[in-house]
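> here are the coordinates; sequence isn't available:
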């Protein structure tokens, strides 16, 4: 299940803006090029999955609105082949920070029925054999 759809992106960014970002090659169609838009959506999805995979069971059955917002920001940033405007860059960076917070467990997703994976303990435990030579063993030598 994708985190965002074409209709969601049109509602958020307008058809005109998406047409400008996707209709890149001659002969120009004057419409949104679905193949290019799908690449942006897939790129956003892979970034989100990469951050969620350590904490949640994927694929999610329900997409929370927070992830739809994050996916929109990432997808539009991915559609900019040249330098993106400052607003788009700032939105993309904010989306990545949100994903890092989700991965760290600072932000919890309400995904109904999907349990967050337990956090792994910080640190490594080592069980070693007793020392062969130490203060107690060498006393009196």
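Alright, I've got the coordinates. Worth saying up front: this structure is predicted, and the values here are computed from it rather than measured.

> drop to CA atoms for contacts and neighbour counts, all remaining ones
OK.

> okay, which residue is most central for the protein?
Centroid-nearest residue in the chain, with C-alpha atoms, centre = their mean: residue 48, separated by 2.3 Å.

> Use this one as the comparison:
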């Protein structure tokens, strides 16, 4: 199964120093990103994103959507900070905006910008065909 937010996408979005600060909060301090703590927050965030997207689409739907990835990263950052009881105003604003956007997707008000991204959606093979008039037995469209 894929993931919207990943450790790599979190590093790209927030930087190593920020993630060290928010994850390395217990003695003995290592000065490194605590990947177990970050991964737990990522899994929670991905599940939360799935919960919002599940009403409108098959999940995990668009793993390559930068919009979905951004929201998942913001939710994951909030979960990490919340676990440490160190939620900043910035974290709350990013989380609130992500949830607002996820709710808008859920309600069908906005899309996820997946026009060119890979999706897990199966193509429909049972398509109806409309014709005008009665078809000819001989295939020349005349009666």
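Perfect, thanks for sending it. Just so it is clear, the structure is predicted and the values come from calculations on it, not from any experiment.

> coming back round to it: the residue nearest to the centre of the first structure sits in which helix or strand?
helix 34-52 (DSSP states H and E).

> do residue 68 of the first structure as well
Per DSSP H and E: helix 65-79 holds residue 68 of the first structure.

> Comparing that helix with the second structure, how large is the average distance?
Average distance, helix 65-79 of the first structure versus aligned residues of the second structure after superposition (mean C-alpha distance after the TM-score superposition for the first structure): 0.6 Å.

> ok, residue 30 of the second structure - how many residues close by?
Other residues within reach of residue 30 of the second structure by the criterion other C-alpha atoms under 10 Å amount to 11.

> what about the helices in the second structure?
Listed in chain order, the helices of the second structure (DSSP state H) span residues 7-14, 16-23, 35-53, 66-83, 89-106.

> so of those, which one's packed in deepest?
helix 66-83 (a mean of 23; mean count of other C-alpha atoms under 10 Å).

> what does that one contact?
When contacts are defined by C-alpha atoms under 8 Å, 6 or more residues apart in numbering, helix 66-83 of the second structure is touched by residues 4-6, 9-10, 13, 22-23, 37-38, 41-46, 49, 62-63, 87-88, 91-92, 94-95, 98-99, 101-102, 112-113.

> and what of stretch 42-61 of the second structure?
Stretch 42-61 of the second structure is contacted by residues 1-7, 71-73, 75-76, 79, 102-103, 105-108, 119-121 when judged by C-alpha under 8 Å, 6+ apart.

> Same check on stretch 24-34 of the second structure?
16, 19, 20, 21, 23, 84.

> Quick check: residue 23 of the second structure vs residue 59 of the second structure, distance?
28 Å (C-alpha to C-alpha, to the nearest Å).

> typo on my end, residue 105 of the second structure
13 Å.

> which of the contacts of stretch 24-34 of the second structure sit farthest apart?
Greatest spacing in the contacts of stretch 24-34 of the second structure, by C-alpha to C-alpha: 16 and 84 (17.5 Å).

> Now check the second structure for the residue matching residue 88 of the first structure.
Using TM-score structural alignment, the equivalent of residue 88 of the first structure in the second structure is residue 91.
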